[in-house]
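A.B. asks: Structure for the following, please:
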Amino acid sequence: MQRARRGQGARRSRLQTRRAERNGRYGRFIGLTALGSLVPGAGFIAAGKRRLGTTLLVILVALLIFGLAVVVLVPPGELASYGGDRQMMLILGTALAAGAVAWLLIALGSHRSLEPDGLTTGKRLAGAAVVIVCASVVVAPMAVGSRYAFTQRELVGNISSSGASNTTPDVDISDPWADKPRLNVLFLGGDAGEGRTGLRPDTQIVASIDTETGATTMISLPRNLQGIPFPEGTPLAEAYPDGFSGGGDPLEWMLNAVYANVPRDHPEVFEGVGDPGADATKWAVEGALGIEVDYFIMVDLAGFEAVVNALGGITVDVPRDIPWGNKSLPDGTCTEANGYIQQGDDQLLDGFQALWFARSRCGSDDYERMERQRCVMNAIVDKADPATLLSQYQSLASAAGDIITSDVPADLFPALIELMVKVRTQPLESLTLDNEFFGSMGTTSSDPDYDQLHARIQEILAGTPAAPEGGETGETTPPPEDTTEATGQSADNASSDRSGATIEQASGETDEPAEEPTEGATDEPAADEPVDAGAVC
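C.D. replies: Take a look at the predicted model:
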């Protein structure tokens, strides 16, 4: 009896010992499987396949050293410029995708080599789950990086030049800024939405960039600039020997009318050109400012909200309650607003609010709107930090690809991105061509002295601004009462309906109101009388 009991105890002890050994082997298997999934080659070495495992480890270490060397030795600007190289993005995207697949296959191979015989189905599934979880720590970021690379390649293709141009310079891509101390880029904001006849880019801002330092001056042009001379030697100088002027409605001879009217009246000049209106506008801005305009970037403001929303909103100082959802009337008054963007410092605006903050015309003149537009641009630049761009990249790229066009050649984007890295390190200087600016020269925007304007712009860009107020860089002046309306209307009518640079049409048609108010707006209407807004932002 006792012998039988002793025999049962011995068998139980042996079973427990074997179970403990199996559990130990299984635990070791799980641990080595996790290690092999995280460090390619480690699992094969543990499984006895030392030559294969060592080779994989050497390759991994070599790739890590190479990547570290690139990050440490390549200047940040040059590293960022690779984002504009479509060929580099193709190589990077393909390499990351192939690397992710290879990593997963190696993890599965390590798992299979380490797996003990006789495992139950449950334990086999648990081992496979460990492979998936551990490998995904590396594979998932590689897959996302591959997707970003292909998206970036597609984005550059979408927004780069899509046709011929009469106005883009010939540059040596290997050193595009060698003979170009300043790069002048014209930003156009147009809205050809429902209820509007054609596209008139009412927002026109020239970014004049020092290619050595990145220091940038933003020059905001009023849309009611008239009598614009086209540069000598261009076909439009011959077509308009007395400048852009003529009979009929004066609105058809302002700066914002060049985009639609000049290509319509002189199609022979723009045969084969990708964006005839932008080409014509570049020539007009060159004639107005006396500087070469190298490239344009057009933003379709119908999709502007999506970009701001993708950034998570922008922060600006709102100088007063800004109405949204209303329109100007012929007598200079406004219809009742749907709501207001409330006054206050450091206000976070979503895309809807940011668009209305920039485009709202009621209760202000065009020069105040130009200042608000400048504030929006600066806020977007400030918000576009690397962390935000990385976290919101897909939505940003999708929105930008839909609303931005340009005549920048695709192969110039690497150099342009590298230059933009310099721009971000410098404060943006601002120059608004408002009533005070023209008044300091004894002229108006409806009848400017272009020779004097050219000299003033050259002085400002050279860093030696003239003494009269209103033309200094780095500051903007409070917008005075608008008296430059060319149509002979009262100043109030002009300030609320005709002049300046804005993000909507010159027609007085309804801005595109949203059906529902958004956060930061109030439903209580107030009288939309013109006010002295004071300093903006």
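
A.B. asks: rest of the way, CA atoms for contacts and neighbours
C.D. replies: Will do.

A.B. asks: Surely L349 touches L311?
C.D. replies: No - counting by Cα atoms under 8 Å, L349 stays clear of L311, with 10.7 Å between them.

A.B. asks: Also this sequence, please, to line up against the first:
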Amino acid sequence: MSVYAASPIRHPDLRAMSLMTRRAWWLVALNFLIPGSVQVLAGNRKLGRLGLGATLFTWLLGVLAVLAWFLWRTAALTIVTNSWVLTGVQLLLALYGILWLVLTIDTLRLLRLVRAAPGARFWIAACTVLLLVVSVGTATAGAYYAGITRGTLQSIFGNGASVPPVDGRYNILLLGADAGPDREGLRPDSISVVSLDAETGRMTMIGLPRDMRNVPFSDDSPMKELYPDGYRQCDVSACKLNSIYTEADLRHKDLYPDAASKTSSAGVEATKEAAEGITGLDIQYYALIDMQGFSALIDALGGVEITVEKRLPIGGDENLQGVDEWIEPGTRVLNGYYAQWYARSRHNTSDYDRMERQRELQTAILKQFTPANVLSKFQAIAQAGTQVMRTDIPQDMLGYFGNLAMKTRELPTTSVELTPENSLYPDELDFDDFDAIRALVRADLYPPTSTPTPTPE
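C.D. replies: The predicted model follows:
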């Protein structure tokens, strides 16, 4: 038997032009589908075994990742958001991209294009180059995005220790911060507590009026020593809830010496303790959204769909003089600029309406964080995220909260708004009646059928 017939791939008959053409197409396809196989079949077997081993290892990791996503989603998310794992993925993809480049160049040598049919040579070469761009480009892009992800997560999330839920819930202080040019320091423009059921993901948003006065601090708060009877006669111009952040940051940093090491600040910690005093909840974490960069995140998501109930002015004063334009009623997709004004507009409407709009916008944004949306606009969202948000949620809890967020998206979000229009409580409820406010919050979080068992003293 001829050696050509026995091994047409490794020892082809160079005189058979049609055979050489078919062989070239086969090698191009194999190099793209199973990198390393070409060298095992037709070239340097040592190089081929290296490429084939790397390919099979990469496939194995991919299969395990898919299985983990469906079977152990929390663990999978925790692993892929770990900085060391992301560094390893970035290095692995970069090395695999280089190896694939070497294998493709070697494959191009093994094709022996001059022996193929003249009319097919250009197309074989062009296809090889195109698949080279696709394959190596994909590996390079994967390494690049792994690096972006690592940097984004490190810049946004904390590195503290994880803490367990309290009474089956995680409570997160959500601050919408506004550091305008007419303000001394940063001041929260919206304040709310997001309470998540640690098992089901059911979410309740508790809106706290920024103008609330005489607020109490939690018993273990150092601010309570300064204001044992509530936040009154303070060191700033107005003794309101949103002034606590400014006062603590500008005048009482010494009360919170460990705040910076916990990826927090004196203002955040003091506001968190005030929110605990108001709601009666233990608040484990905070998330601060900078309104100055808020529009970038909305634009990165492709806008946000909102039903505008009332005509809202952009700019202008309390007498509606100097209004630039109006946000008209109706269901519309708002870009970052208009969404920011939808949340901020304060004239021709009450501050309580404004609170409800902010909560509505936050919920709408959460619903738009779908895997498809995030993946398709990943780089823009990642860049916007570093400008918009910071939090002390530990990076190693991202897997848990990511899985919980997927459950949350499938459930209705309830809201406890401390506003006169809220039908959850009588209109005559006084904001100074903090016992009534705590009872209102607890009634929503723990209906009679799910009241947690008191912890033994």
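
A.B. asks: Report the TM-score for the pair.
C.D. replies: The TM-score (TM-score structural alignment, normalised by the length of the second structure) is 0.85; 430 aligned residues with a Cα RMSD of 3.1 Å.

A.B. asks: circling back to that earlier point, higher neighbour count, L349 and L311 of the first structure?
C.D. replies: A count of neighbours by other Cα atoms under 10 Å puts L349 above the other of L349 of the first structure and L311, at 25 against 22.

A.B. asks: Would you mark the buried spots in stretch 309-318 of the second structure?
C.D. replies: Neighbour counts over stretch 309-318 of the second structure (16 or more other Cα atoms under 10 Å) mark 312-315 as buried.

A.B. asks: What's the end-to-end length of it?
C.D. replies: Across stretch 309-318 of the second structure, the terminal residues are separated by 20 Å (Cα to Cα, to the nearest Å).

A.B. asks: quick one: what's aligned to T386 of the second structure in the first structure?
C.D. replies: Correspondence of T386 of the second structure to the first structure, assessed by TM-score structural alignment: G401.

A.B. asks: Against L389 of the first structure, how distant is its match?
C.D. replies: As judged by Cα to Cα, G401 of the first structure and L389 of the first structure stand 15 Å apart.

A.B. asks: between the two, who's got more neighbours?
C.D. replies: Set side by side, G401 of the first structure and L389 show more neighbours around G401, with 19 against 16, by other Cα under 10 Å.

A.B. asks: Surely the more buried one touches L155?
C.D. replies: Yes - look at G401 of the first structure against L155 with Cα under 8 Å: they come within range, at 5.5 Å.

A.B. asks: for the match of T386 of the second structure, what are its contacts?
C.D. replies: Neighbouring residues of G401 of the first structure by Cα atoms under 8 Å, 6 or more residues apart in numbering: 155, 158-159.

A.B. asks: run the last query once more with 6 Å
C.D. replies: 155, 158 (Cα atoms under 6 Å, 6 or more residues apart in numbering).

A.B. asks: where's it, which helix or strand?
C.D. replies: helix 393-403 (DSSP states H and E).

A.B. asks: tell me what whichever helix or strand comes after that helix is packed against?
C.D. replies: Next helix or strand after helix 393-403 of the first structure toward the C-terminus (DSSP H and E): strand 404-406. Helices and strands touching strand 404-406 of the first structure, as assessed by 3 or more Cα pairs under 6 Å, 6 or more residues apart in numbering; DSSP states H and E, comprise helix 121-159, strand 295-300.
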